[in-house]
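Enquirer: Got a predicted model here, sequence first, then my questions.
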Amino acid sequence: MSSLKTDILKLLSNHEHISGQKLADELEVSRTAVWKAVQNLKSEGYIIESVQNKGYLLKEKTSHINHSALLNMVEYSRHFDVLHFKESIDSTQLLAKSLINRTDEQFIVVALEQTAGRGRFNRPWASPKNNGLYISIVLKPDISLSEIIRFNLFMSLAISEALDQSFNIESGIKWPNDIYINDKKVCGFLTEVLSEDHHVTSIICGIGINLFDNDYLKSLGTATSIENESGKGNINIEHFLSTFISKIDEYYELFLSSSFDIIKKDWIERSIIFGKTIRITEMTRTYYGKPVDITDDGFLVVIDEEGETHKVISADIEL
């Protein structure tokens, strides 16, 4: 997928002046179309200088999520060809589920703002405009329903590695769906499926990443942002998005072709729960214990205070 805006950005990426006429000729559009696209890019936060008799110069890329950067991200993905972009929406997850039966393709839904974002156990996920990446990815693998637990482990490692490589930080994973930095939550994701006869027809994985600080995050005391942990000057959105989708592609392919054992060592090294006593809340009980292992199927193995061993599949974990 491409657009005139992303094509112009590619041509301006060498940070040299290029005339409007040269851009128009190269892209086989009118100079007016080039001018309009440049104005749209400026509105998305790109700083583009226009000098008479020299042309356009890209001086600075945007630091916020925007349509052009997202289109560029999808263009380089090996698994996603379609992007559904919204300025504001109730939930990317809800829109993704409503679109599934309209296409056989795998696709992505992204919004700059969610008014009814939610996480695991139907908890609200604050999604203020231009403060984070709010994205739902729709995958259509040929797997059994029991594989979904393992899917979460591959995705959590993909996200954690993408954050570390993009922002020079050290993130950790709280089983199974949360990413932490310095003991504070920076990302959570929710995996839902459509299935028939214990066979998955679609995976809808909604991911929320806190990129920038806001008053709500500060009031929580238990959450953080990339801006707070790495500094605003270190947020290169285009680099982050390309790294993010590359890691999603890589670990999705590993998930389809390999057992959990191939990433188990890396996953446990990134985990923030091993060696600690945690509080486990399941549907009918709450107890304390220490994690000792993760099975190949993705079950968390915990030994409680009485010495009894539990295999945890779906629970709320608190440190």
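Expert: Sure, I can see it. Residues are numbered from 1 along each chain as shown.
Enquirer: can we go C-alpha only for contacts and neighbour counts from here?
Expert: Fine.
Enquirer: what's the host helix or strand of residue 301 packed up against?
Expert: Following DSSP states H and E, the helix or strand that holds residue 301 is strand 300-304. Counting contacts by 3 or more Cα pairs under 8 Å, 6 or more residues apart in numbering; DSSP states H and E, strand 300-304 is packed against strand 286-294, strand 309-312.
Enquirer: tell me the contacts of the residue nearest to residue 241 when sequence neighbours are not counted?
Expert: Excluding its sequence neighbours, the residue lying closest to residue 241 (Cα to Cα, 6 or more residues apart in numbering) is residue 73, at 5.9 Å. Residues near residue 73 by Cα atoms under 8 Å, 6 or more residues apart in numbering: 238, 241, 242, 245.
Enquirer: Put this next to the previous one:
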Amino acid sequence: MSVKDAVLKALEEARGEQISGAALARTLGVSRAAVWKAVGALREAGVAIDAAPGGGYLLRTEDDSLTAAGVGALLETEAFGRELLVMPSLTSTNTVLKQEYTAKPHGFTLIALEQSGGRGRLGRSFASPPGSGLYISVLMHPRFPLDKLHFVTVAAAVAVCEAIEQTAGFTPGIKWVNDVLMEEKSSVVS
């Protein structure tokens, strides 16, 4: 993990609380200058980090920047998402995952904020402009018969609904096997 990702992970775990640069440096085994440089790079990437002389660094509670370190700090899973990559834009998370990341371990997750060539069921084009959603593909190396593979899509849709309910306080529905409905709008899980 890079110093930048390690600093963001530490700030994410203490979101809303100040951590001194010296404490971060000591915990991460790097210099205070490396912490300062990492904070600068994070700010340049749009992460809302405040700093107070003598008080340390603070990740604002309202910051909603999506980064691999930020997601990793909040995960409670053993494998899924433990290794992940967040990209601002891709042609298609599924296509890129198949072309470039098949050697990654089970659970590797690829997230994009925008897709220029997303596909839905039956190869239909899938609109995925920036600011309208998250586009996620997870690499799996299943250890069960291929005729049971269709259950993965159902389980993913249920998991998405449960995560939304736990974090947003309302329960979306499932239409078909991979459409998650929120306020009568559909979002595809595949």
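Expert: Done, it's in. All of these numbers come straight from a predicted model, not from anything done at the bench.
Enquirer: circling back to that earlier point, once the structures are aligned, where does the strand holding residue 301 of structure 1 end up in structure 2?
Expert: Mapped onto structure 2 using TM-score structural alignment, strand 300-304 of structure 1 covers no residues at all.
Enquirer: Show me the strands in the stretch 101-250 of structure 1, by range?
Expert: Using DSSP state E, counting those that start in this stretch, the strands assigned to the stretch 101-250 of structure 1 run over residues 107-111, 132-139, 143-144, 172-174, 178-181, 184-196, 199-210.
Enquirer: Name the residues that touch the longest one?
Expert: Contacts with strand 184-196 of structure 1, where a contact means Cα under 8 Å, 6+ apart, come from 119-120, 145, 152, 177-180, 200-210, 221-226.
Enquirer: buried subset of the residues you listed?
Expert: The neighbour count (16 or more other Cα atoms under 10 Å) marks 119-120, 145, 152, 177-180, 200-210, 223-226 as buried among these.
Enquirer: what residue lies at the spatial centre of structure 2?
Expert: Nearest to the geometric centre of structure 2 sits residue 71, at 4.7 Å (Cα atoms, centre = their mean).
Enquirer: Roughly how far does residue 28 of structure 2 sit from residue 72 of structure 2?
Expert: Distance of residue 28 of structure 2 to residue 72 of structure 2, computed by Cα to Cα, to the nearest Å: 16 Å.
Enquirer: ok, the equivalent of residue 131 of structure 1 over in structure 2 - how many residues close by?
Expert: Matched by TM-score structural alignment, residue 131 of structure 1 corresponds to residue 132 in structure 2. Residue 132 of structure 2 is flanked by 10 other residues according to other Cα atoms under 10 Å.
Enquirer: re the thing from before, buried set for the strand holding residue 301 of structure 1?
Expert: Neighbour-count burial for strand 300-304 of structure 1 flags 300, 301, 302, 303, 304 (criterion: 16+ other Cα under 10 Å).
Enquirer: CSV for those, including distance to residue 58 of structure 1?
Expert: Formatted as CSV, the buried residues of strand 300-304 of structure 1 follow (distance: Cα to Cα, whole Å):
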residue, distance to residue 58 of structure 1
300, 49
301, 52
302, 54
303, 57
304, 58
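Enquirer: Which single one of those is nearest to residue 289 of structure 1?
Expert: Distance to residue 289 of structure 1, by Cα to Cα, is smallest for residue 304 among these, at 3.8 Å.
Enquirer: The closest one: what's it in contact with?
Expert: Residues in contact with residue 304 of structure 1 (Cα under 8 Å, 6+ apart) are 287, 288, 289, 290, 310.
Enquirer: Please repeat the previous calculation with a cut-off of 7 Å.
Expert: 288, 289, 290 (Cα atoms under 7 Å, 6 or more residues apart in numbering).
Enquirer: Same question for residue 91 of structure 2.
Expert: 115, 116, 117, 118.
Enquirer: of these, buried ones?
Expert: Neighbour-count burial (16+ other Cα under 10 Å) applied to the contacts of residue 91 of structure 2 gives 115, 116, 118.
Enquirer: Just want to check the distance between the nearest residue to residue 106 of structure 2 once chain neighbours are set aside and residue 104 of structure 2.
Expert: The shortest distance from residue 106 of structure 2 to any non-neighbouring residue, by Cα to Cα, 6+ apart, is to residue 140 (4.9 Å). Distance from residue 140 of structure 2 to residue 104 of structure 2, counting by Cα to Cα: 9 Å.
Enquirer: hang on, the earlier thing: among the strands of the stretch 101-250 of structure 1, which comes closest to residue 250 of structure 1?
Expert: strand 132-139 (13.6 Å).
Enquirer: mean shift between that closest one and structure 2?
Expert: Its aligned residues in structure 2 lie a mean 0.9 Å from strand 132-139 of structure 1 after superposition (mean Cα distance after the TM-score superposition for structure 1).
Enquirer: re earlier: more neighbours, residue 28 and residue 72 of structure 2?
Expert: residue 72 (19 against 16).
Enquirer: was I right about the more buried one contacting residue 80?
Expert: No. With contact defined as Cα atoms under 7 Å, residue 72 of structure 2 does not reach residue 80; the gap is 10.1 Å.
Enquirer: Give me the neighbour count for residue 243 of structure 1.
Expert: Residues contacting residue 243 of structure 1 under the criterion other Cα under 10 Å number 21.
Enquirer: what sits against the residue lying closest to it once chain neighbours are set aside?
Expert: Closest residue to residue 243 of structure 1 apart from its sequence neighbours, by Cα to Cα, 6+ apart: residue 162 at 5.7 Å. Residues counted as contacts of residue 162 of structure 1 (Cα under 7 Å, 6+ apart) are 243, 244, 247.
Enquirer: Measure how buried the last one is and give me the count.
Expert: Think residue 247 of structure 1. A total of 22 residues lie near residue 247 of structure 1 under the criterion other Cα under 10 Å.
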